[in-house]
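Trainee: here are the coordinates; sequence isn't available:
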């Protein structure tokens, strides 16, 4: 079974001279692999869900189906949270750039994007309130006011400890912006 999130880096490894190595550019794509912190957190959530499902089965056999169903419903919520955690990140297509958060998703069409640039600024460490000095890819729309949240940071769950991956992903998002903003 092909795993879509593994094809992003392979496409760039095979086509170093092409900035946008995708055939179907209308499909939303993440231009980088999910980081080890994000994948590890999702794996731990799925492990917790498997224990919750086992507990649901034991509770359903010992106490009753309604109690087991409540526990299975909780496990289902944990599985949905793990899958949503894996979807979080920056996605690009020919239509625009999309920042997917855990609870919200914001899409900016390329026609409204003024600039996409990498800046040095204080960024949140793994999404926690603590800030450290790092790099952020900032999307500027309209009159030059950047969005409140950066598209990506060098210290989020995808790029912490992987500066080369951040540089490659930032260059890719900027290349998508340059190509599709110039088409206006």
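Mentor: Thanks, I have the structure now. Fair warning: this is a prediction, and the values are worked out from it, not measured in the lab. Numbers count the residues shown, from 1 in each chain.

Trainee: only C-alpha atoms for contact and neighbour calcs from this point on.
Mentor: Fine.

Trainee: so which elements touch the lengthiest helix in the chain?
Mentor: When the chain is parsed with DSSP state H, its longest helix is helix 36-62. In terms of contacts (3 or more Cα pairs under 8 Å, 6 or more residues apart in numbering; DSSP states H and E), helix 36-62 is packed against helix 65-87.

Trainee: the longest helix of the chain: which residues count as buried?
Mentor: Buried residues in helix 36-62, counted by 16 or more other Cα atoms under 10 Å: 37-39, 42-43, 45-46, 49-50, 52-57, 59-60.

Trainee: now do that helix: distance to the chain's middle.
Mentor: The chain centroid and the centroid of helix 36-62 are separated by 22 Å under Cα atoms, centre = their mean, to the nearest Å.

Trainee: quick check: angle from it to helix 65-87?
Mentor: 170 degrees (axes from the mean of the first three to the mean of the last three Cα atoms, to 10 degrees).

Trainee: spell out which helix or strand contains residue 25, please.
Mentor: Per DSSP states H and E, residue 25 falls between elements, in no helix or strand.

Trainee: just checking, it touches residue 94?
Mentor: Yes - if you go by Cα atoms under 8 Å, residue 25 and residue 94 touch, sitting 5.4 Å apart.

Trainee: okay, these two: which has more neighbours?
Mentor: Taking other Cα atoms under 10 Å, residue 25 and residue 94 do not tie; residue 94 has more neighbours (17 against 14).

Trainee: verify the stated contact: that one with residue 23.
Mentor: No - using Cα under 8 Å, residue 94 is not in contact with residue 23; the gap is 11.3 Å.

Trainee: before we go on, here's another structure to hold up against the first:
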């Protein structure tokens, strides 16, 4: 079963001449691959969930069903968190730009997008409170104050830490989608 949220389309990496090499532009897609920090964390969480599920089966066989149900519930929460962690990022389609975070999703239609650009600014390291100097891809909406928009992507998040080339390709791809659909 292919997991479309784990990989970006291979057409982006293969196409050098086209900025938007996708055939079905109405489908939401992430124009980059999730980084090793994000995938590794999700894999460890799923490994932990497998141990918790095994413990739930043992508890169900030897203990009460109520306690086994509680442990099954904990395993389900860990699995949902791992899948949500893998979904996080920036998604684009012909409808607009979607920023998926762990607790929420914000969608900006292309007619509300004033500019998508890369800026040099202090960014959070792996989402922690510590900040370092880096680059961020920010979305500026029309009719809103451009005080301090939250970054869509940074060079120090779980997708691009120690991969500056991957950040540049992803930022260029999102900017290309914005340029194409803001004109249209």
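Mentor: Thanks, I have it. Because the structure is a prediction, the values reported are computed rather than measured.

Trainee: any idea what the TM-score is?
Mentor: Once superposed, the chains reach a TM-score of 0.95 (TM-score structural alignment, normalised by the length of structure 1), with 183 aligned residues with a Cα RMSD of 1.4 Å.

Trainee: quick one: the residue nearest to the spatial centre of structure 1 from residue 106 of structure 1, how far?
Mentor: Nearest to the mean C-alpha position of structure 1, by Cα atoms, centre = their mean, lies residue 89 at 1.9 Å. Distance, residue 89 of structure 1 to residue 106 of structure 1, by Cα to Cα, to the nearest Å: 11 Å.

Trainee: overlap in contacts, those two.
Mentor: Counting by Cα atoms under 8 Å, 6 or more residues apart in numbering, the contacts common to residue 89 of structure 1 and residue 106 are 99, 100.

Trainee: before we move on, the earlier item: skipping adjacent residues, who's closest to the residue nearest to the centre of structure 1 in space?
Mentor: Nearest residue to residue 89 of structure 1 in three dimensions, chain neighbours excluded: residue 100, at 5.2 Å (Cα to Cα, 6 or more residues apart in numbering).

Trainee: and the one you found, how many neighbours does it have?
Mentor: Residues within reach of residue 100 of structure 1, counting by other Cα under 10 Å, total 18.

Trainee: which residue in structure 2 lines up with it?
Mentor: Using TM-score structural alignment, the equivalent of residue 100 of structure 1 in structure 2 is residue 100.

Trainee: could you measure from its match over to residue 152 of structure 2?
Mentor: 9 Å.

Trainee: can you check residue 63 of structure 2 too?
Mentor: On the measure of Cα to Cα, residue 63 of structure 2 and residue 152 of structure 2 end up 47 Å apart.

Trainee: neighbour count for the two, which is higher?
Mentor: A side-by-side neighbour count of residue 63 of structure 2 and residue 152, using other Cα under 10 Å, places residue 152 first with 20 against 12.

Trainee: so where is the helix or strand containing the more buried one in structure 1?
Mentor: Residue 152 of structure 2 is part of strand 151-154 when elements are defined by DSSP H and E. The aligned range for strand 151-154 of structure 2 in structure 1 is 150-153, by TM-score structural alignment.

Trainee: hmm, who's touching that stretch?
Mentor: So stretch 150-153 of structure 1 is contacted by 89-90, 99, 123-124, 134-139, 159, 166, 170 (Cα under 8 Å, 6+ apart).

Trainee: burial count for residue 139 of structure 2?
Mentor: Look at residue 139 of structure 2: counted by other Cα under 10 Å, it has 23 neighbours.

Trainee: how many residues are close by the nearest residue to it once chain neighbours are set aside?
Mentor: Among residues not flanking residue 139 of structure 2 along the chain, residue 116 sits closest, at 4.6 Å (Cα to Cα, 6+ apart). If you count neighbours by other Cα under 10 Å, residue 116 of structure 2 ends up with 20.

Trainee: wait, residue 116 of structure 2 sits on residue 176?
Mentor: No - if you go by Cα under 8 Å, residue 116 of structure 2 and residue 176 don't touch, sitting 9.2 Å apart.

Trainee: what do we get in structure 2 for residue 164 of structure 1?
Mentor: With TM-score structural alignment as the criterion, residue 164 of structure 1 matches residue 165.
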